[in-house]
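1. here you go, sequence then predicted model.
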Amino acid sequence: MRNISDVIEEYLKGILDENRHQAIEIKRSELAEKFDCVPSQINYVIKTRFTVEKGYIVESKRGGGGYIRIRRIKHRKESEMIEEVMGLIHSHVSQSKAVDVLERLVDYEIITDRESKLMASVIDRDVLAFSLPLRDEIRARMMTAMLFTLKYKC
């Protein structure tokens, strides 16, 4: 059985897919009421499922007329998107952020699900059995090398 966070994420992504401008504005309280949950559940979904690493920009305004605006990042070319993702990695990257990047590449059909699983397997914390921060440094180097190859082989 799916949890409420998955249902809310699917709902918001469905609205984004239907919107030709690839942006939506929602009211946290209205969405919480629709899904019969607390507003903090909406915050959690947006904070964890709509990140830059996953290809979204989130803006919010608090108060009576407040809203949350979610925009899907658009790129003209695959290489531009890969370049942006490479910029997010820097010299360290956690496993969860690296996996978010891989999910984004799958969503944009730059890599297949199988390729994503292969890449994820080599950057897993159990494979990179080093202590932090060395593990995140090595993961960042590996991700950058794989993305560099993708960028120039596209």
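-> Received it, and whenever you're ready, just let me know what you need.

2. from here on, just use CA atoms for contacts and neighbour counts.
-> Noted.

3. ok, now which ones touch the residue nearest the centre of the chain?
-> Nearest residue to the geometric centre of the chain (C-alpha atoms, centre = their mean): residue 54, 1.6 Å. Residue 54 makes contacts with 100-101, 103-104, as judged by C-alpha atoms under 8 Å, 6 or more residues apart in numbering.

4. between those residues, which has the most around it?
-> Scoring the contacts of residue 54 on neighbours with other C-alpha atoms under 10 Å, the highest-scoring entry is residue 101 at 24 neighbours.

5. residues contacting that residue?
-> Residue 101 makes contacts with 53-54, 85, as judged by C-alpha under 8 Å, 6+ apart.

6. related to what we said a few turns ago, CSV for the contacts of residue 54, including secondary structure?
-> Shown next, in CSV, are the contacts of residue 54 (DSSP: H, G, I helix; E, B strand; the rest coil):
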residue, secondary structure
100, helix
101, helix
103, helix
104, helix
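
7. so which of those residues comes closest to residue 144?
-> Of all those, residue 144 sits closest to residue 101, with 11.2 Å by C-alpha to C-alpha.

8. so that closest one versus residue 65, what's the distance?
-> Here residue 101 is placed at a distance of 33 Å from residue 65 (C-alpha to C-alpha, to the nearest Å).

9. picking up where we left off before, which of the contacts of residue 101 fall in helices?
-> residue 85 (DSSP state H).

10. would you map the strands across this protein?
-> 23-26, 56-61, 67-72 (DSSP state E).

11. which helices and strands does the shortest one pack with?
-> Translated: strand 23-26. Under the contact definition 3 or more C-alpha pairs under 8 Å, 6 or more residues apart in numbering; DSSP states H and E, strand 23-26 sits against helix 4-18, strand 67-72.

12. one more structure, for comparison:
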Amino acid sequence: MKNKNMSDIIESYLKQILQQEEHIEISRSEIADQFQCVPSQINYVINTRFTPQKGYIVESKRGGGGYIRIMKLEIVDEADLIDAMVDLIKSKTSLSDATAIIQNLLVNEIVTENEAHIMHSAIDKDALGKIVNADEIRSLILGAMLVKLKYR
């Protein structure tokens, strides 16, 4: 596991389990003990690596007997995935959220690598960097691209 940080290792572990199961329920403290890290490290991994934009739903219950449930979004067809991604776009979308949405489309084979690259080029800092309301413009552009993908 050379060149991997703890967050990458924890993410890989959880994704490996998710390949075999529909969902997983974990205890933050148990996973932290297993990887000899603080529970906040587990929170960081879940909050940044298992987002709806990346194709996951996370539920949690705090307190005694609490758990974190991670589920991979079930994709029935391309239109459902595209609709789910459109629903995630807010009036302002950060570059990292937009990139995660495009990556999810690529992983689910909705777009090719070339199409994903073109989509990213239209919304990245090189294209929108000097615009004051770049996150708003990014939302409009990404939303329009997703609608076109749905009806191609």
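-> Yep, it's here. These figures come from a predicted structure and were not determined experimentally.

13. TM-score for these two?
-> With the length set by TM-score structural alignment, normalised by the length of structure 2, the two chains reach a TM-score of 0.92; 150 aligned residues with a C-alpha RMSD of 1.4 Å.

14. what do we get in structure 2 for residue 26 of structure 1?
-> If you follow residue 26 of structure 1 across to structure 2 using TM-score structural alignment, you land on residue 26.

15. so what's that match up against?
-> 67-69.

16. got a list of what the closest residue to residue 146 of structure 2 other than its chain neighbours touches?
-> The shortest distance from residue 146 of structure 2 to any non-neighbouring residue, by C-alpha to C-alpha, 6 or more residues apart in numbering, is to residue 82 (6.3 Å). By C-alpha under 8 Å, 6+ apart, residue 82 of structure 2 lies in contact with 105, 146-147, 149-150.

17. cool, and residue 112 of structure 1?
-> By C-alpha under 8 Å, 6+ apart, the residues touching residue 112 of structure 1 are residue 106.

18. could you list the buried residues of stretch 38-49 of structure 1?
-> Within stretch 38-49 of structure 1, the residues that count as buried by 16 or more other C-alpha atoms under 10 Å are 39, 41-42, 45-46, 49.

19. same thing with stretch 5-24 of structure 1?
-> Result for stretch 5-24 of structure 1 [16+ other C-alpha under 10 Å]: buried residues 5, 8-9, 12-13, 16, 22-24.

20. format these as CSV; extra columns: distance to residue 139 of structure 1.
-> Below are these laid out as CSV (distance: C-alpha to C-alpha, whole Å):
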residue, distance to residue 139 of structure 1
5, 28
8, 31
9, 28
12, 31
13, 29
16, 31
22, 31
23, 32
24, 34
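
21. thinking again about what came up before, with distance to residue 96 of structure 2 and neighbour count added, can I get the contacts of residue 26 of structure 2 in TSV?
-> Converted to TSV, these look like this (distance: C-alpha to C-alpha, whole Å; neighbours: other C-alpha atoms under 10 Å):
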residue	distance to residue 96 of structure 2	neighbour count
67	27	17
68	24	17
69	23	15
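
22. out of the strands of structure 1, nearest to residue 143 of structure 1?
-> It is, among the strands of structure 1 and with distance given as C-alpha to C-alpha, strand 56-61, at 20.0 Å.

23. need the single longest helix in structure 2, by residues.
-> Criterion DSSP H: the longest helix present in structure 2 is helix 134-150.

24. starting at the chain centroid, how far to that one?
-> 17 Å (C-alpha atoms, centre = their mean, to the nearest Å).

25. and stretch 136-154 of structure 1, by the same measure?
-> For stretch 136-154 of structure 1, the distance to the chain centre is 17 Å (C-alpha atoms, centre = their mean).

26. what comes into contact with it?
-> 78-79, 82-83, 86, 89-95, 98, 123, 128.

27. again, only this time at 6 Å
-> 79, 91-94, 123 (C-alpha atoms under 6 Å, 6 or more residues apart in numbering).

28. list the buried residues for that stretch?
-> Residues 136-141, 143-144, 147, 151 are the ones in stretch 136-154 of structure 1 that count as buried (16+ other C-alpha under 10 Å).

29. how about those in a markdown table, adding distance to residue 112 of structure 1?
-> Below are those laid out as a markdown table (distance: C-alpha to C-alpha, whole Å):
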| residue | distance to residue 112 of structure 1 |
| --- | --- |
| 136 | 24 |
| 137 | 25 |
| 138 | 23 |
| 139 | 20 |
| 140 | 21 |
| 141 | 21 |
| 143 | 16 |
| 144 | 18 |
| 147 | 14 |
| 151 | 15 |
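
30. closest one of the residues you listed to residue 117 of structure 1?
-> Using C-alpha to C-alpha, residue 143 is the member of the buried residues of stretch 136-154 of structure 1 that sits closest to residue 117 of structure 1, with 13.2 Å.
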